[in-house]
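Undergrad: 3D model of this:
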Amino acid sequence: MDAKPCIDSLTVKSSHVLPPDTNSHGTLFGGRLMAYIDDVAAIAAVRHCRKPVVTASTDSVDFLQPVQEGDTICVEAFVTYTHNTSMEVFVKATTENLLSGDRKVCTTAFLSMVAVDDNNQPSNVPGVYPETEEEQWLHDGAKRRHEYRKERRKESKELAEKFGTKLPWKRNR
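TA: Down below sits the predicted model:
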């Protein structure tokens, strides 16, 4: 498989923020923004590998700016790094007040997507290479983030084993 440039996977989605998309503060529901983030990340990953993908993890999503009702939200994503069957996807969301033209980055996130075959088993993906200074900066930090995700996943598995499926309010007496 030949490596591909980051730009080949670029995905952009814009949406008008309407009343059903907002909370009692008149701002976009965080969960709605997270759904947009997962959607564009998946599209970017499929564009890169041309295979079905599943979301393996989402790094922290920090809400930096509120997205007001009536604004637009623009979510951009592209693959920054690959490792065998997984892809790191960088996502940036920008809010825009259409009347003033004021734009602000409201969140950034990294997602790990895994390509799967017809049996839903992990499948190899092509490499990716950066072409711009910004892409190179993201690519340079990707191995460190990949290792961090592996450690975090190990901790998550330990938590799942420790707490299992028992209900926390039902105690053995």
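Undergrad: Could you use CA atoms for every contact and neighbour count after this?
TA: Noted.
Undergrad: quick one: buried residues of the longest helix anywhere in the chain?
TA: In the chain, taking DSSP state H as the definition, the longest helix is helix 142-163. For helix 142-163, burial by neighbour count (16 or more other CA atoms under 10 Å) applies to 142, 146, 149.
Undergrad: How about stretch 125-142?
TA: Buried residues in stretch 125-142, counting neighbours by 16+ other CA under 10 Å, are found at 125-130, 135, 138-139, 142.
Undergrad: to compare against the first, here's another:
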Amino acid sequence: MEAKKASESFTIMNEMVLPNDTNTFGNLMGGRLMYWMDIAAGIAAAKHCNSPCMTASVDNLSFKNSIKLGNIVHIEAIVSRAFTTSMEIHLKVWGEDLLRKTKYESNEAYLTFVALDENNKPKPVPAFIPETDEQQRVYDGALRRRQLRLVLAGKMKAHDATELKALFS
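TA: Below is the predicted model:
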């Protein structure tokens, strides 16, 4: 299986915040944004491995700035590292107020997707090639984030998380 470049998975998704997408404060509901982010990440994952993919985990999602009714949501998703059958997807989200001509950062998150074969079983994914310094930085941190996810999910013992231990010794 041939390795793939980061740019091959790059996905941009845009949505307009409509009344049905907002809470009583006129802000985009967090659940709706998570829904859109999951779609964008799923597209990036599928582009990387050319197969259906399933969400395996969502890292911390915190809101820096709310996105208001009528604003545009910009979501960028890109594979940040590939493992055996899973891929970490890095997402960045901005809001844009077209009337005020401003664009502002809203969120950043990492989602993990697993590639599936024709029997809905995990299948190997292509290796990943970072192309920029920023992509290399995110790639380098992906193994630590993965080990933290596995420890928190009870799938790895803390003493086996060598990348995490290296941060503290």
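Undergrad: gap between the residue most central in space within structure 1 and residue 71 of structure 1?
TA: Residue closest to the average C-alpha location in structure 1 (CA atoms, centre = their mean): residue 111, at 3.5 Å. As judged by CA to CA, to the nearest Å, residue 111 of structure 1 and residue 71 of structure 1 stand 25 Å apart.
Undergrad: just to revisit the earlier point, can you flag which of the buried residues of stretch 125-142 of structure 1 belong to strands?
TA: The strands in this structure, assigned by DSSP state E, contain 128-129 from the buried residues of stretch 125-142 of structure 1.
Undergrad: Show me the contact partners of the strand ranked longest in structure 2.
TA: Counting by DSSP E, the longest strand found in structure 2 is strand 102-115. Contact partners of strand 102-115 of structure 2, identified using CA atoms under 8 Å, 6 or more residues apart in numbering, comprise 38, 41-42, 45-46, 49, 51-67, 85-97, 122-125.
Undergrad: Pull the contacting residues for the counterpart of residue 67 of structure 2 in structure 1.
TA: Matched by TM-score structural alignment, residue 67 of structure 2 corresponds to residue 67 in structure 1. Residues near residue 67 of structure 1 by CA under 8 Å, 6+ apart: 17, 27-28, 73, 95, 106.
Undergrad: cool, residue 90 of structure 1 as well?
TA: Counted by CA under 8 Å, 6+ apart, residue 90 of structure 1 has contacts 41, 77-80, 108-111.
Undergrad: element containing it, please.
TA: Counting by DSSP states H and E, the element that carries residue 90 of structure 1 is strand 86-96.
Undergrad: Let me know the angle separating that strand from helix 142-163.
TA: The directions of strand 86-96 of structure 1 and helix 142-163 differ by 100 degrees, with axes from the mean of the first three to the mean of the last three CA atoms, to 10 degrees as the criterion.
Undergrad: TSV please, covering the contacts of residue 67 of structure 1 and showing distance to residue 3 of structure 1 and neighbour count.
TA: Converted to TSV, those look like this (distance: CA to CA, whole Å; neighbours: other CA atoms under 10 Å):
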residue	distance to residue 3 of structure 1	neighbour count
17	37	20
27	40	19
28	37	24
73	31	25
95	32	25
106	31	21
